[in-house]
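Peer 1: Prediction below, plus the sequence it came from.
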Amino acid sequence: MKTDDLIRSLAADDTPRLSLARALVYGFLPGMVLSFIFYALVIGPRPHLAELLPAPRILFKIVFPIAVFACAGPLALQLARPRGDPRPLVYVLIGLLLVLAAAVVIELLVLPPDLWHARLIGHNARVCLVLIPLMSAAPLVGTLIALHRGAAANPGLAGAIAGLFAGAFGAALYATHCPDDSPLFVATWYSLAILIVMSVGALAGSRFLRW
């Protein structure tokens, strides 16, 4: 079906429909609740998190994925609409990536070179690569179900951004547990974990979000 034909079909159909944005909220919330339950029962926050929050590195590694999450949700909605304009949100996302790159550069400047490798590897890289995708799985499923109501021109890309949305949520949640605070660790392992979720989202979206 062509985009113009789909738009005419939707315009001719006066059946009340749940808005795509509301569908995303309703689809995401159950997955979010499941992730919070898993978080509370299995891992929980790191000790003394409230006292540690003012530390710039800890604050950054939590706030940054929240910012990506806040950008990726509206971006996924735009990509799920036949004539959505994702460009403004893409620019915001690029800006966030530049912020992450700047944080890495600052970390390299303030750390002695002999500490770079230790901060990059950290203590929980493997745990990070498991827990972030795991806590993103249910939110990703709910997001894809919601976006199925739309009409993505590029289903694979829409699925990948759905993965970014869910993965950023999982990363923000995991950040409150993770003892590795360096931007070097965040830029490497959090990003890799989110890319895993995005890859799953792209694969699922290319099949599930077709119209």
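Peer 2: In hand now; what should we look at?
Peer 1: from here on, contacts and neighbour counts on C-alpha atoms
Peer 2: Will do.
Peer 1: From the contact counts, what lies against the helix or strand harbouring Ala146?
Peer 2: Applying DSSP states H and E as the criterion places Ala146 in helix 125-147. Here helix 125-147 touches helix 20-38, helix 155-175, helix 191-208, going by 3 or more C-alpha pairs under 8 Å, 6 or more residues apart in numbering; DSSP states H and E.
Peer 1: So which of those helices is nearest Arg87?
Peer 2: Evaluated with C-alpha to C-alpha, these place helix 155-175 nearest to Arg87, the distance being 13.4 Å.
Peer 1: and the comparison structure, right after this:
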Amino acid sequence: MKTEDLISAIASDAASSPRRLRPAFWAALGLAALAAGALFSVTLHVRPDVDGALGTVRFPLKFALVGCFAAAAGFAALRLGRPGADARPVRVALALAAGALLAAVVVELVATPMGGWTTKIVGRNWLLCLASIPMLSAGPLAILMVALRRGAPDRPAALGAAAGLLAGTVGALFYGAHCVDDSPLFVAAWYSLAIAAIAAVGGAIGSRLLRW
């Protein structure tokens, strides 16, 4: 095969990768949610006061904040799955999600007397949070990794980290239904730490598994 023909074939395959990747990604995301939900149903449970919690601000806000990171991670995974993709929009999406969390933290600090900050941060179940989110995220991470192998990333570690971030948010969204600690300070401290750990694992796995 001539060099020009090889280059054309690679370019053609790269151009088609988003079409192959997107259906696999969305199917994997659905399976990831099912896997996390099934594990949640047999290991944890929805908090007993969920009806009352839905009438508060902090409980729904917790899901909205995690959802912002889930949306940013999904966008990042689809974009970084293509070769030569511009990563700047990914950084903007992640910055917006982080900005939403930071804004919620600032409002919480203003609304809560300083003497209550430590109680809000530590909460009642920080250790359970650190254990449960990775547990609920492991299956989704494996499923997403398989789907993302259809892509053609030139930054496999970054793509793996995006998959880990997305898997971590899937686990966190389910865990949030059980968690009785709703303060943005708790979310920023412990949810973020657990999700970041899954993102780091995803980056390490992706650096090897997602090469092409």
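Peer 2: Arrived safely. These figures come from a predicted structure and were not determined experimentally.
Peer 1: Pipe the helices and strands packed on helix 125-147 of structure 1 into CSV and attach distance to Leu77 of structure 1 per row.
Peer 2: Below are those laid out as CSV (distance: least, C-alpha to C-alpha, whole Å):
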stretch, distance to Leu77 of structure 1
helix 20-38, 7
helix 155-175, 8
helix 191-208, 13
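Peer 1: Deepest-packed of those, please.
Peer 2: helix 155-175 (a mean of 29; mean count of other C-alpha atoms under 10 Å).
Peer 1: do you know which of the helices and strands packed on helix 125-147 of structure 1 lies nearest Leu53 of structure 1?
Peer 2: Per C-alpha to C-alpha, nearest to Leu53 of structure 1 of these: helix 155-175, 11.1 Å.
Peer 1: and the angle for that closest one with helix 125-147?
Peer 2: For helix 155-175 of structure 1 against helix 125-147, the angle by axes from the mean of the first three to the mean of the last three C-alpha atoms, to 10 degrees is 130 degrees.
Peer 1: Check how far helix 155-175 of structure 1 sits from its aligned residues in structure 2, on average.
Peer 2: In the superposition against structure 2, helix 155-175 of structure 1 averages 0.8 Å from its aligned positions (mean C-alpha distance after the TM-score superposition for structure 1).
Peer 1: Counting by contacts, list what that helix packs against.
Peer 2: Other helices and strands packing on helix 155-175 of structure 1, by 3+ C-alpha pairs under 8 Å, 6+ apart, are helix 56-79, helix 125-147, helix 191-208.
Peer 1: Which helix or strand lies directly C-terminal to that helix?
Peer 2: Counting by DSSP H and E, the next helix or strand C-terminal to helix 155-175 of structure 1 is helix 183-185.
Peer 1: Now that following helix on structure 2. Mean distance?
Peer 2: By mean C-alpha distance after the TM-score superposition for structure 1, the fitted helix 183-185 of structure 1 averages 0.7 Å away from its aligned residues in structure 2.
Peer 1: List the contacts of that helix.
Peer 2: Helix 183-185 of structure 1 has contacts (C-alpha atoms under 8 Å, 6 or more residues apart in numbering) with 57, 61, 100, 103-104, 107, 116, 119-122.
Peer 1: swap in stretch 8-17 of structure 2?
Peer 2: Residues contacting stretch 8-17 of structure 2 (C-alpha under 8 Å, 6+ apart): 81-83, 150-152.
Peer 1: Now with 10 Å, please.
Peer 2: 2-3, 5-7, 20, 81-84, 150-153 (C-alpha atoms under 10 Å, 6 or more residues apart in numbering).
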